[in-house]
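>>> Okay, sequence plus prediction incoming.
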Amino acid sequence: MLTATARGVRAGRRWFRAFRRTRPFWGSLWLVLGGWTVLKFSLGAIRLVTVTGFDALAGYLVGGGMMLCGLIPLALPRQRYTFGLLGTVLAVVSLVVSNLGGFLLGMLLGVLGGAMIVGWGPRRRRRARAGRAPVESGSGRC
């Protein structure tokens, strides 16, 4: 007999599995990690950021934008093309504006995640079993 906690854990795992399969989860994860890496290597004293202006602020904006572009497709999977491409562009831009894109690691994770988001598609239904004959449609003319 299962305890209530074990049943709750199983229900949680089933929910997470269904969530992960109906959204571009892995691409979003890589894009968010890439954005976090770019943001982490852009961090400086806030006083320094306000003194130096937009050059220092660009790393924050690009890293935060990458993280946002990774999180939106989890909530709205139909918008995966828009935010996957935008996240990929931001990852490439991070090479110029933010310490070589988080020392190349953030940029590579961002490009990988953006490509995975764009390439993700919802699950298709399985075809009819091999034992069944295909259904013919139309008049039979070529």
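That came in fine, so what should we check first?
>>> Going by C-alpha atoms from here, please, whenever you check contacts or count neighbours.
Noted.
>>> What residue, apart from its backbone neighbours, is nearest residue 81 spatially?
Closest residue to residue 81 apart from its sequence neighbours, by CA to CA, 6 or more residues apart in numbering: residue 118 at 5.0 Å.
>>> and here's the other structure:
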Amino acid sequence: MNAEAPVRSEGDHWLTVVRHRFRDWRGNRPFWAGLLIVFGGFPIAYFPYADLRLGNVTLAMATTAGAGSLIIGVLLMTLGVTLWFQQNMRVFAGVASILLALVSLPVSNLGGFFIGFLFSLLGGALALAWVPGQPVEEDPVVEQPVSLGKAEAMAGLQDIPGPRETETAHASETTAHADGGRNSAG
């Protein structure tokens, strides 16, 4: 058993169990990106074939590119579902959904009257931005530093190199020029 797994008792309602399982499933994939892309594909595919009836007047929004609109919409919905079940395809699906959303502007009634265009564009951007989380690892026990006495600390300082034979401990004319005219000695 996993020590970090949520504790579920036998008395939990089945809807609670399903909700928790769905939340765990949804958290491991670009769920919202896929949902937005699916929602974006629907108006792009639907509006060229829709008829609006106002009393006895029928408004048809059919275009000559109805088949193109249907293909774009179905491809977008397929890419959205692909994001849910194939997370490693997220970059391809994100780029393809952005390109299909841009193509839908001239082909499909301004991208499903901008509704499908915006949903697909936002979903593609979310798919590109999503990265899988890294599992949390436990931190190793960090040892506390041991306080050293003065003699032990001075013994440790002997390993630090001092000035070389050509260096002096005080500022000279050469070091003053190297510092840009600033005199560090005083």
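Structure's in. What do you need? Predicted model only: the values in this text are computed from it and were never measured.
>>> Post the TM-score for the overlay when you can.
Here the TM-score for the pair of chains, by TM-score structural alignment, normalised by the length of the first structure, is 0.77; 124 aligned residues with a CA RMSD of 2.4 Å.
>>> The residue nearest to residue 81 of the first structure pairs with which position in the second structure?
Aligning on TM-score structural alignment places residue 118 of the first structure opposite residue 128 in the second structure.
>>> My impression was that that match belongs to a strand - is that right?
No: remark: residue 128 of the second structure does not belong to a strand; assigned using DSSP: H, G, I helix; E, B strand; the rest coil, it is helix.
>>> For residue 114 of the second structure, see how far away it is.
For residue 128 of the second structure, the distance to residue 114 of the second structure (CA to CA, to the nearest Å) stands at 21 Å.
>>> Likewise for residue 150 of the second structure?
75 Å.
>>> Ok, residue 157 of the second structure next?
Distance of residue 157 of the second structure to residue 114 of the second structure, given as CA to CA: 71 Å.
>>> Settle it for me: which of the two has more neighbours?
More crowded of residue 157 of the second structure and residue 114, by other CA atoms under 10 Å: residue 114, with 18 against 11.
>>> Pick out the residue closest to the middle of the second structure.
With distances taken as CA atoms, centre = their mean, the residue of the second structure nearest its centroid is residue 130 (2.6 Å).
>>> From what I see, that one and residue 28 are in contact.
No: Residue 130 of the second structure lies out of contact with residue 28 (CA atoms under 8 Å); the separation is 10.3 Å.
>>> how many neighbours does residue 156 of the second structure have?
Residue 156 of the second structure is flanked by 11 other residues according to other CA under 10 Å.
>>> helix/strand/coil for residue 122 of the first structure?
coil.
>>> Show the contacting residues for it.
22-23 (CA atoms under 8 Å, 6 or more residues apart in numbering).
>>> so what corresponds to residue 78 of the first structure in the second structure?
Taking TM-score structural alignment, residue 78 of the first structure has residue 88 as its aligned residue in the second structure.
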